[in-house]
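S.K.: When you get a sec, could you give me coordinates for this:
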Amino acid sequence: MIKKAVIPAAGFGTRFLPATKSQPKEMLPIIDTPTIQYVVQEAVDSGIEEILIITGKGKRAIIDHFDRNFELEQRLLEKQEEALYQQIRQISDMANIYYVHQKELNGLGDAVSYGKQFTGNEPFAVLLGDTVMESVIPVTQQLIDIYNQYEGMVIAVEPVPQDKVNRYGIVGGRAIIDSIMEIDQLIEKPELGEAPSNLAIAGRYILTPEIYESIKITPKKKNNEVQLTDAMVNLLGKKKFYSCTIEGKRHDIGSKLDFLKTNIEFALKRKEFAKPLLEYLTQLLEEKKG
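M.R.: As a prediction, the model looks like this:
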């Protein structure tokens, strides 16, 4: 049973400066909910009971968000804001959340290595803190189901346009069923025409303890960082890897444009915003055409 998850959330978020100068990018809200809360909720909905968040400099707001705020709770009770009070309490009760500080920003592989003592000899999930998954069955649960069936490490993937494969880590291998592949290739940002497929790594993983030793011997490459993909490549042929083509939609909050799109899409799914926002967007488009 997989009951532990590691969420790397230590990056500077330079693409969102100056907003992220004093605020973690993982705390940027999708309407009124911080991005990382969606990530934690996905883990909890997948049966995860204990979560380790890898933080870095200036990430105190993440810790504060999942901690209790007694003064705020008391104020909400005094104002008889029962619904808001319950919502705020639920955040601090979501899971047992722990934190560790990544001393230097040495890449995703290095960040994951900080989970070694936390996960011990157990398999564990990794969820990137700036990627939100929208799905009926939580994506992490989809990966856990495959791990339970095949007992190998599992990587979430999604199809991308063939002319954009050079922007992603790409997997290749033998199809088992439509959504599951046994992986024999992992290539980080392959040249066009050299990619083994159009299936890109999508920010969710089920890993086993062997990954830690592999990270340890993986050399730093681009930007002097240790990449998780390189550490997984070291284990190909020694350990089984599977890919799961996700059932759902990935929202990457790593760019400003994708962040804006995600907010609009989520707002259009909320009853209080859908109609007035759609009317506004329609009016705006008409004005732009004119």
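
S.K.: make it CA atoms for all contacts and neighbour counts henceforth
M.R.: Will do.

S.K.: how about the strands in the stretch 101-250 of the chain?
M.R.: Under the criterion DSSP state E, counting those that start in this stretch, the stretch 101-250 of the chain contains strands at 124-127, 131-134, 153-159, 169-177, 180-188, 199-207, 241-245, 249-252.

S.K.: Save those as CSV, and put in distance to Ile36 and mean neighbour count too.
M.R.: Listed next are the strands of the stretch 101-250 of the chain as CSV, based on distance: least, Cα to Cα, whole Å; neighbours: other Cα atoms under 10 Å:
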stretch, distance to Ile36, mean neighbour count
strand 124-127, 10, 25
strand 131-134, 8, 20
strand 153-159, 18, 24
strand 169-177, 23, 17
strand 180-188, 25, 20
strand 199-207, 13, 24
strand 241-245, 22, 26
strand 249-252, 12, 17
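
S.K.: Looking at those strands, which is nearest to Ile144?
M.R.: Each of these has some distance to Ile144 by Cα to Cα; the shortest is strand 199-207, at 6.9 Å.

S.K.: Please generate a structure for the following sequence too, so the two can be compared:
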Amino acid sequence: MHKPVKKAVFPVAGLGTRLLPATKVMPKEMLTIVDRPLIQMAVEEAREAGIEEFIFVTNDGKEALMQHFQDAPLLMDTLHKRKKLDQIAKINQVDLPSSALKAVKQAQPLGLGHAVWCAKHLVGDEPFAVILADDTVLGPTSCLTQMMAAYHTTGGNIIASCEVPMEETSKYGVFKLAGRDGNILNVAGLVEKPAPDVAPSNMTIFGRYILQPEIFAYLDQHETGAGGEIQLTDAMAKLINDQPFYGYVFEGERLDCGSEIGFVKAQIAFALKKPHLAAEIISYMSEKLKENIL
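M.R.: As a prediction, this is how the structure comes out:
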């Protein structure tokens, strides 16, 4: 029986520079996909997967992230007076118990590995998940739920994975593979953003992780890697020598909501899943396609 994963770390201290000027004041994670902020989608995914404690690694100017999951008495009072029952139900789904929501500041943007390290004292000696809110999956089952099912079988450390064209490996962390069994990859090594001619594969890291607490022994060293940052990939590459490590090829469409094109694709993809929007969107897109063709 593998120790259950009940805590998740959300690194949300980044500046979101790829989406400026939208993110100048608004945290990237508060940008909405149709009617839900990215951070809400990430937290909902974690809850569905059985997570009970939510740890935000945040920074100055990100107060809205915590506030989104806390009580809003004035808003709720107004909604009750106006008998907006549907809206009240939506708000109630968002709120988290104060005991379940934790925050720690990442004072300097020193990389994803550093962000995860900042949560060390809140994670403690337990396995934990890491969720990058701007990486989103559209599928029948959430990415982390799929990974949890695999974890119950394999234990160890599991990283979500997806295949990319070989020429794009320099954008991602890449797996060196020792074998594959269905959706589960046996990982022999990790390389951060390798050039296509030296990449060990085209199976890349996606922003969902299940990690054992021993990762902190390597993050404690604060060694810098690609971009002069403390890379989570580098710490995981060392942990591979000590513990079982797997990639999990999830089912669903990957959407990088931290880029302009990914953000637009996500709006369309998720809107098309809403029955009250789909028909009108399809009609509108068909008209626009005809205009562009002509």
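
S.K.: if we can go back for a sec, which of the strands of the stretch 101-250 of structure 1 sits closest to Val100 of structure 1?
M.R.: Per Cα to Cα, nearest to Val100 of structure 1 of the strands of the stretch 101-250 of structure 1: strand 124-127, 14.8 Å.

S.K.: In structure 2, what stretch matches the closest one?
M.R.: Here strand 124-127 of structure 1 aligns to structure 2 at residues 128-131, judged by TM-score structural alignment.

S.K.: sorry, back to before: can you tell me which of the strands of the stretch 101-250 of structure 1 is nearest to Ala61 of structure 1?
M.R.: Once these are compared by Cα to Cα, strand 131-134 is nearest, at 18.0 Å.

S.K.: Check which helices and strands that closest one sits against.
M.R.: helix 35-45, strand 249-252 (3 or more Cα pairs under 8 Å, 6 or more residues apart in numbering; DSSP states H and E).

S.K.: Okay, and the counterpart of His80 of structure 2 in structure 1 sits in which element?
M.R.: Under the alignment (TM-score structural alignment), His80 of structure 2 pairs with Leu77 in structure 1. Per DSSP states H and E, Leu77 of structure 1 falls inside helix 70-78.

S.K.: so after that helix, what's the next helix or strand?
M.R.: Assigned by DSSP H and E, the successor of helix 70-78 of structure 1 is helix 82-92.

S.K.: correct me, but Ala160 of structure 2 touches Tyr209?
M.R.: Yes: counting by Cα atoms under 8 Å, Ala160 of structure 2 does reach Tyr209; the two are 6.3 Å apart.

S.K.: So what's the residue count around Gly155 of structure 2?
M.R.: For Gly155 of structure 2, the number of neighbouring residues by other Cα atoms under 10 Å comes to 21.

S.K.: what's the matching residue for Val187 of structure 2 over in structure 1?
M.R.: Using TM-score structural alignment, Val187 of structure 2 pairs with Ile183 in structure 1.

S.K.: so how far does the longest helix along structure 2 sit from its counterpart in structure 1?
M.R.: What stands out as the longest helix in structure 2, according to DSSP state H, is helix 275-293. Superposed on structure 1, helix 275-293 of structure 2 shows a mean distance to its aligned partners of 1.2 Å (mean Cα distance after the TM-score superposition for structure 1).

S.K.: And for that helix, what's in contact with it?
M.R.: Helix 275-293 of structure 2 is touched from outside by 271-272, with contacts defined as Cα atoms under 8 Å, 6 or more residues apart in numbering.

S.K.: residues in structure 1 aligned with that helix?
M.R.: Under TM-score structural alignment, the match for helix 275-293 of structure 2 is residues 271-289.

S.K.: Would you mind measuring from the closest residue in space to the match of Val187 of structure 2 that isn't next to it in sequence to Glu210 of structure 1?
M.R.: Setting aside the residues directly before and after it, Ile183 of structure 1 is nearest to Gly173 in space (Cα to Cα, 6 or more residues apart in numbering), at 4.4 Å. Taking Cα to Cα, to the nearest Å as the measure, Gly173 of structure 1 falls 21 Å from Glu210 of structure 1.

S.K.: now do the same end-to-end measure for stretch 76-83 of structure 1.
M.R.: 9 Å.

S.K.: swap that for stretch 189-204 of structure 2, please
M.R.: 12 Å.

S.K.: Check the alignment and tell me where Val43 of structure 2 lands in structure 1.
M.R.: In structure 1, Val43 of structure 2 lands on Val40 (TM-score structural alignment).

S.K.: Among the helices and strands packed on strand 131-134 of structure 1, which comes closest to Asn148 of structure 1?
M.R.: When these are compared by Cα to Cα, helix 35-45 sits nearest Asn148 of structure 1, at 16.3 Å.

S.K.: so how far does the closest one sit from its counterpart in structure 2?
M.R.: Mean deviation for helix 35-45 of structure 1: 0.5 Å (mean Cα distance after the TM-score superposition for structure 1).
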